[in-house]
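A.B. asks: sequence first, then the predicted structure, then my questions.
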Amino acid sequence: MRCVAAVLSLLALLLAGCSGLGEREQSPAAQDYRHAPLPGRVSLADSEATRAALLAQYLDWAGVPYRLGGNTREGTDCSGFIQLTYLQRFGIALPRDTSAQRHAGRLVGDARLRPGDLVFFDTTARERHVGIYLGKRQFLHVSTRAGVMLSRLDDGYWGARFTHAVRVPP
């Protein structure tokens, strides 16, 4: 019986990575979340340096396959890749799951997007997706079909599913 409970608990944790069941109240841990910047990384306040850092991350990770719950070169999901990218390139520790990442900064309008902003999508009625805006209507993310890749916000598929963007404080 304990084995079944452990397997079910592990499965629940893995499924929490890139999905959510609609809007939920923030947990106390998410409400009390504070960024933990690390020294020696690119500042999000510098749009050109941010774009360059994100393009470098893309070149380092392009084609790494999608894997639910992963955040390694063997496979990663969208929220794990976003968390890893923010830590490696900007020295900012973000929450692990998409639902908590939605609350890691302040809302920003589509017309005011700048490199480094988190972009969110509703891919189905029950699932959420996150990427990082690069500028010029492009964003970096992990596709379930193609792995780590660049896409366009004005693409028919992504444009129709874009919900909002969040600017994480530098």
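C.D. replies: Everything's here; your move.
A.B. asks: going by C-alpha atoms from here, please, whenever you check contacts or count neighbours.
C.D. replies: OK.
A.B. asks: are we agreed that His164 is in a helix?
C.D. replies: No. Using DSSP: H, G, I helix; E, B strand; the rest coil, the secondary structure at His164 is strand, not a helix.
A.B. asks: what's it in contact with, if anything?
C.D. replies: By Cα atoms under 8 Å, 6 or more residues apart in numbering, His164 lies in contact with 107-110, 119-121.
A.B. asks: cutoff 7 Å now
C.D. replies: 119-120 (Cα atoms under 7 Å, 6 or more residues apart in numbering).
A.B. asks: nearest spatial neighbour of Asn83, chain-adjacent residues omitted?
C.D. replies: One correction, residue 83 is Gln, not Asn. Take Gln83 and drop its neighbours on the chain: the residue closest to it by Cα to Cα, 6 or more residues apart in numbering is Leu94, 5.3 Å away.
A.B. asks: A further structure is provided below for comparison with the first:
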Amino acid sequence: MKNSILYCLAAAAMVLSFFFEQAPAASGNLVVASSQQASLLSGLVPAFEGDNSRTLSSSDSVAYDKVAERLGIETNYTENQSLLATVASWLGTPYRYGSSSKKGTDCSGFVTRVFQEVYGLTLQRSSRSMFGTVKRVDKDEMQTGDLVFFRRGPGQPIYHVGIYLKDNKFAHAACNGGVMVSSLRQAYYSRNFYAAGRVDR
């Protein structure tokens, strides 16, 4: 009787020790499987620009940082990277009235080319006609990619357009410097700012 109890206890101990020895390995396999599944899913699910749930790779964040530095803005990695990179690639393009190439461009030519390259959209060619097609937004609700319009006083026509970046910075083709980034806080642009508009994209 004592022997059979001892045999039962020994058998139970062996079963339990086997179970506990295998549990960490099984658990480890579970972790590997779930991480492989996550990796597989991340490859299948497209990463959209501005998707806050996306984890940036180090090369993505380096690219963002370089572009942001070139534009003179601070990024939080949610802005449309393609837009920022495209705008940065136009910096320094000389001003040329009526043109829209990297050999020379005017303000509306610059905006239309960037929107064509980034969004595949064809905008109206002049700043005045562009203004007629946008949805007006309040100045304190502007987002990266909105358009900013300028005029020289009440009743005057719109004469200039740029692309809003963030933190009161916008990119535009200026008569006296070509494609550059300026601040809406600069006296000239603050005085002549008329409205902001959002293109349906």
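C.D. replies: Noted; the coordinates are in hand. Predicted model, so just to flag it, every value in this text is computed and none were measured.
A.B. asks: can you give me the neighbour number for the residue nearest to Gln83 of the first structure?
C.D. replies: Applying other Cα atoms under 10 Å, we find 26 residues neighbouring Leu94 of the first structure.
A.B. asks: what helix or strand is it on?
C.D. replies: If you go by DSSP states H and E, Leu94 of the first structure is not part of any helix or strand.
A.B. asks: again, but for Phe81 of the first structure
C.D. replies: helix 78-85.
A.B. asks: what is the mean deviation of that helix from its aligned residues in the second structure?
C.D. replies: Superposed on the second structure, helix 78-85 of the first structure shows a mean distance of 0.5 Å to its aligned residues (mean Cα distance after the TM-score superposition for the first structure).
A.B. asks: which part of the second structure lines up with that helix?
C.D. replies: Mapping helix 78-85 of the first structure onto the second structure (TM-score structural alignment) gives residues 107-114.
A.B. asks: now do that stretch: distance to the chain's middle.
C.D. replies: 19 Å (Cα atoms, centre = their mean, to the nearest Å).
A.B. asks: likewise for stretch 10-18 of the second structure?
C.D. replies: For stretch 10-18 of the second structure, the distance to the chain centre is 58 Å (Cα atoms, centre = their mean).
A.B. asks: how deep is Leu184 of the second structure tucked in, by neighbour count?
C.D. replies: 18.
A.B. asks: check Ser89 of the second structure too.
C.D. replies: Count around Ser89 of the second structure with other Cα under 10 Å applied: 16.
A.B. asks: please apply the same query to the one 10 residues further on.
C.D. replies: Neighbouring residues of Ser99 of the second structure were enumerated by other Cα under 10 Å; the total is 15.
A.B. asks: please name the nearest non-neighbouring residue to it.
C.D. replies: Thr105 (4.5 Å).
A.B. asks: with Pro157 of the second structure instead?
C.D. replies: Arg151 (5.9 Å).
A.B. asks: which residues does that neighbour contact?
C.D. replies: Taking Cα under 7 Å, 6+ apart as the test, what Arg151 of the second structure contacts is 157-160, 192-194.
A.B. asks: map it onto the first structure.
C.D. replies: Counting by TM-score structural alignment, Arg151 of the second structure lines up with Asp122 in the first structure.
A.B. asks: what does Lys166 of the second structure give?
C.D. replies: In the first structure, Lys166 of the second structure lands on Gly135 (TM-score structural alignment).
A.B. asks: distance of the nearest residue to that match once chain neighbours are set aside from Pro65 of the first structure?
C.D. replies: Leaving aside its chain neighbours, Gly135 of the first structure sits nearest to Pro115 (5.2 Å; criterion: Cα to Cα, 6+ apart). Note on Pro115 of the first structure: its distance to Pro65 of the first structure, by Cα to Cα, to the nearest Å, is 24 Å.
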